[in-house]
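Colleague: With the sequence up front, the predicted model follows.
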Amino acid sequence: MPATTAPTQLSTPDTPIHAVVAHDFDAVNHTIQTQLASRIPLVEAIAQYIVDSGGKRMRPLLVLLAARALGYDGDKHITLATLIEFMHTSTLLHDDVVDESHLRRGRATANDAWGNAPSVLVGDFLYSRSFQMMVGVGSMRIMEVLSAATCTIAEGEVQQLTNVGNPDVDEAAYFETIQGKTAMLFEAASHCGALIADATPEQEAALQAYGRYLGLAFQLVDDLLDYRGDATAMGKNVGDDLAEGKPTLPLIQAMATGTPEQAKVIRQAIRQGGLERLDEVLSIVHETGALDYTQRRADDMADKALAELDKLPPSEYRDRMAMLARQAVDRQT
């Protein structure tokens, strides 16, 4: 994908990509507030905290854009977009507990503010609420897609956990992991947007693949930024993945192409976790071209996502989906 003259920030709810579905987004925000209601004040407090924490809401955006790109003019895509956001939010709550994270999007994580047990239980509440809403959508096909996605996401998270501290994870295993833990929900979002709009088989397959490739591109850039990003802009610390002993693609590629001595340094850093060797690792991933390689792989995924959009009819919604793919790989946060 050709480089842009200046990297752009990924779309947020007040940017042109969201503006094309601004009315839908207002409806999603209203539904989020309504569906967060609980008779237990702590449930509302924690759920509201994480939902309001400044996320890009890409997954509900994919539902809205995909449905509108195929001419959908009903309102069930609002419910669908909301429940997708709840599913994503629940995974954030669980992930932060598993990773023992203290910072997300520049703020204290919910587990840091309230503790692990309430965070896990509120994550469970949001998952349960999403399935309640799924019943309201009234599509067995959508329920099939989302229930399968939920299992795949959980498996991806467990796979990532088992990869921690293992320097023998190769590129194929890495891609299998990020397909499960990240790309699956992107894929489910755009796929369900197609299903709610009664897509043709070709359109359904195209939008499903678009979401998958976009999700892979997004995670690749996330993993790249862990070694290139700015902590203040990102809302997390540079080197967090290394500190947790996660063998992401920049490290996998550096071990594959570096000298035996460089590979040994990275292997030890992955096994040990922590940041004692961060400076050495940063030098190695730059010297071996591992960051550029990761960027190229992200660009490849974005290009594949763009190719799938050619199977959709021209529209301003399709144009915004193309813009989203480009911004996903050009971003700095």
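Modeller: Received, thanks.

Colleague: from here on, contacts and neighbour counts on C-alpha atoms
Modeller: Noted.

Colleague: what residues are up against M323?
Modeller: Contact partners of M323, counting by Cα atoms under 8 Å, 6 or more residues apart in numbering, are I17.

Colleague: Hmm, I typed the wrong one, I wanted E202.
Modeller: Contact analysis of E202 by Cα under 8 Å, 6+ apart lists K311.

Colleague: Now the host helix or strand of it: buried residues?
Modeller: Following DSSP states H and E, one finds E202 within helix 201-225. Applying a neighbour-count criterion of 16 or more other Cα atoms under 10 Å, one finds 203-225 buried in helix 201-225.

Colleague: Against D222, how distant is the residue most central in space within the chain?
Modeller: Within the chain, the residue whose C-alpha comes closest to the C-alpha centroid is T182; the distance, by Cα atoms, centre = their mean, is 4.8 Å. Remark: distance between T182 and D222 (Cα to Cα, to the nearest Å) = 11 Å.

Colleague: Strands of the stretch 1-150 of the chain, residue ranges please.
Modeller: Taking DSSP state E, counting those that start in this stretch as the test, the strands found in the stretch 1-150 of the chain are 103-104, 107-108.

Colleague: Just say which of these is most tucked in.
Modeller: Counting by mean count of other Cα atoms under 10 Å, strand 103-104 has the highest mean neighbour count of the strands of the stretch 1-150 of the chain, with a mean of 18.

Colleague: What are the contacting residues of that strand?
Modeller: Strand 103-104 is touched from outside by T109, G235, K236, with contacts defined as Cα under 8 Å, 6+ apart.

Colleague: can you pull the contacts of the first one?
Modeller: The neighbourhood of T109, defined by Cα under 8 Å, 6+ apart, consists of I50, D96, S101, H102, L103.

Colleague: Next one for the comparison:
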Amino acid sequence: MGRVNAFILSRTGSEVAMIPEVANHLINSGGKRLRPMLTLATAALSDYRGDGDVKLASAVEFMHTATLLHDDVVDGSEMRRGKLAARMLWGNEASVLVGDFLLGQAFKMMVEVGSLEALRILSEAASVIAEGEVMQLAAAKNTATTEDEYLAVVRGKTAELFAAACEVGPVIAGRPREEQAAARSYGMNLGIAFQLVDDALDYGGREAKLGKKVGDDFREGKITLPVVLAYRRGTAEERAFWKRTLENGEAEDSDLSEAMRLLTKHGAIDDTIARARHYGAIARDALGIFRGRAEAEALVDVVEFVTSRAH
């Protein structure tokens, strides 16, 4: 990870002064670097020798950072990782354009590795992530969103990059197809678990851990799994509350406590965490063919780390 961090910093340079300023504001803001860590871990699990894992891990982090810059513009977010979002400091236009620069750099890194298959996996992921973002726009503020529809958004928007980050490790090591598929399955299900825990934490977490305000999803009118569950289980009067606050955007400051009450009443937060643990268990089982290897045990620990954030 030390080599990855150094490589990331070396690739944010540009003669256009605003680009490294905006990029480094987010890159140096204390993110977990979970996705590039997964690329390094699955490459190590596959006995990979070379520096392609460092370049692909860096490309994955650049892709992730680019989506965060774009996300904050789309969502109108004010905070990111406990600091002012880049858009609040440099504006929406700069955030979008620097995100595009980082995507361009990510693809340059992929080409340098020289694996057409790794390039295919990550470029396909970039396309699927964008589709997930557009799907989320369509589902946003729509209280009729079903759990299946919401999970389709999560698979595209969040889990696809986890899956790709894990799959490219065994790919560049030339491992058998079943190992590549197992690594991808692990990443996909870990990514779903990660997002569902995030959804639960937005209503039940602590701000210091979240890096944003509790209830930001509610204030931004986002339909997430806890809301989907509470809406489905609610009375006509309760559904009217969700429609007013989220669909119509007429939420008042006092409405957040009522939203929390309804989520608690219908067990929506606890059930969201239970769903996350279910996907975490699938991720663990996907590692079965690697049993006995130290890297596989470490990846099992990652599942525990992701799901235990909900405590």
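Modeller: Noted; the coordinates are in hand. Computed from a predicted model, the values in this text were never measured in an experiment.

Colleague: re the thing from before, the equivalent of the residue nearest to the centre of structure 1 over in structure 2 and L190 of structure 2: what is the separation?
Modeller: Counting by TM-score structural alignment, T182 of structure 1 lines up with T158 in structure 2. In this structure, T158 of structure 2 and L190 of structure 2 are separated by 10 Å, where distance is defined by Cα to Cα.

Colleague: can you count the residues close to the alignment partner in structure 1 of A6 of structure 2?
Modeller: Residue-level alignment of A6 of structure 2 against structure 1, with TM-score structural alignment as criterion, gives H30. Around H30 of structure 1 sit 13 other residues, with neighbours defined as other Cα atoms under 10 Å.

Colleague: for the one 3 residues further on, same thing?
Modeller: For Q33 of structure 1, the count of nearby residues is 14 (other Cα under 10 Å).

Colleague: rewinding a little: tell me the one among the contacts of strand 103-104 of structure 1 nearest to P16 of structure 1.
Modeller: Relative to P16 of structure 1, the closest of the contacts of strand 103-104 of structure 1 is G235; by Cα to Cα it sits at 23.2 Å.

Colleague: Give me the aligned partner of that closest one over in structure 2.
Modeller: With TM-score structural alignment as the criterion, G235 of structure 1 pairs with G211.

Colleague: One more: I270 of structure 1?
Modeller: Residue-level alignment of I270 of structure 1 against structure 2, with TM-score structural alignment as criterion, gives L246.

Colleague: Pull the contacting residues for that match.
Modeller: By Cα under 8 Å, 6+ apart, L246 of structure 2 lies in contact with K141, N142, T143, F218, G221, K222, I223.

Colleague: before we move on, what about A305 of structure 1?
Modeller: In this structure, A305 of structure 1 makes contact with A209, Y210, G211, R212, Y213, L214, A325, judged by Cα under 8 Å, 6+ apart.

Colleague: CSV please, covering those residues and showing distance to C151 of structure 1.
Modeller: CSV is the format used below for the contacts of A305 of structure 1 (distance: Cα to Cα, whole Å):
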residue, distance to C151 of structure 1
A209, 19
Y210, 21
G211, 18
R212, 16
Y213, 19
L214, 20
A325, 26
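
Colleague: Nearest to D300 of structure 1 among these?
Modeller: Proximity to D300 of structure 1 was ranked across the contacts of A305 of structure 1 by Cα to Cα; first place goes to Y213, at 8.8 Å.

Colleague: related to what we said a few turns ago, distance-wise, check the closest residue to the residue nearest to the centre of structure 1 other than its chain neighbours relative to G258 of structure 1.
Modeller: In space, T182 of structure 1 comes closest to G215 once its chain neighbours are excluded; the distance is 6.2 Å by Cα to Cα, 6 or more residues apart in numbering. To G258 of structure 1, G215 of structure 1 is 28 Å away according to Cα to Cα.

Colleague: And the helices in the stretch 101-250 of structure 1?
Modeller: 110-114, 116-137, 140-163, 171-178, 184-196, 201-225, 231-234, 240-243, 249-257 (DSSP state H, counting those that start in this stretch).
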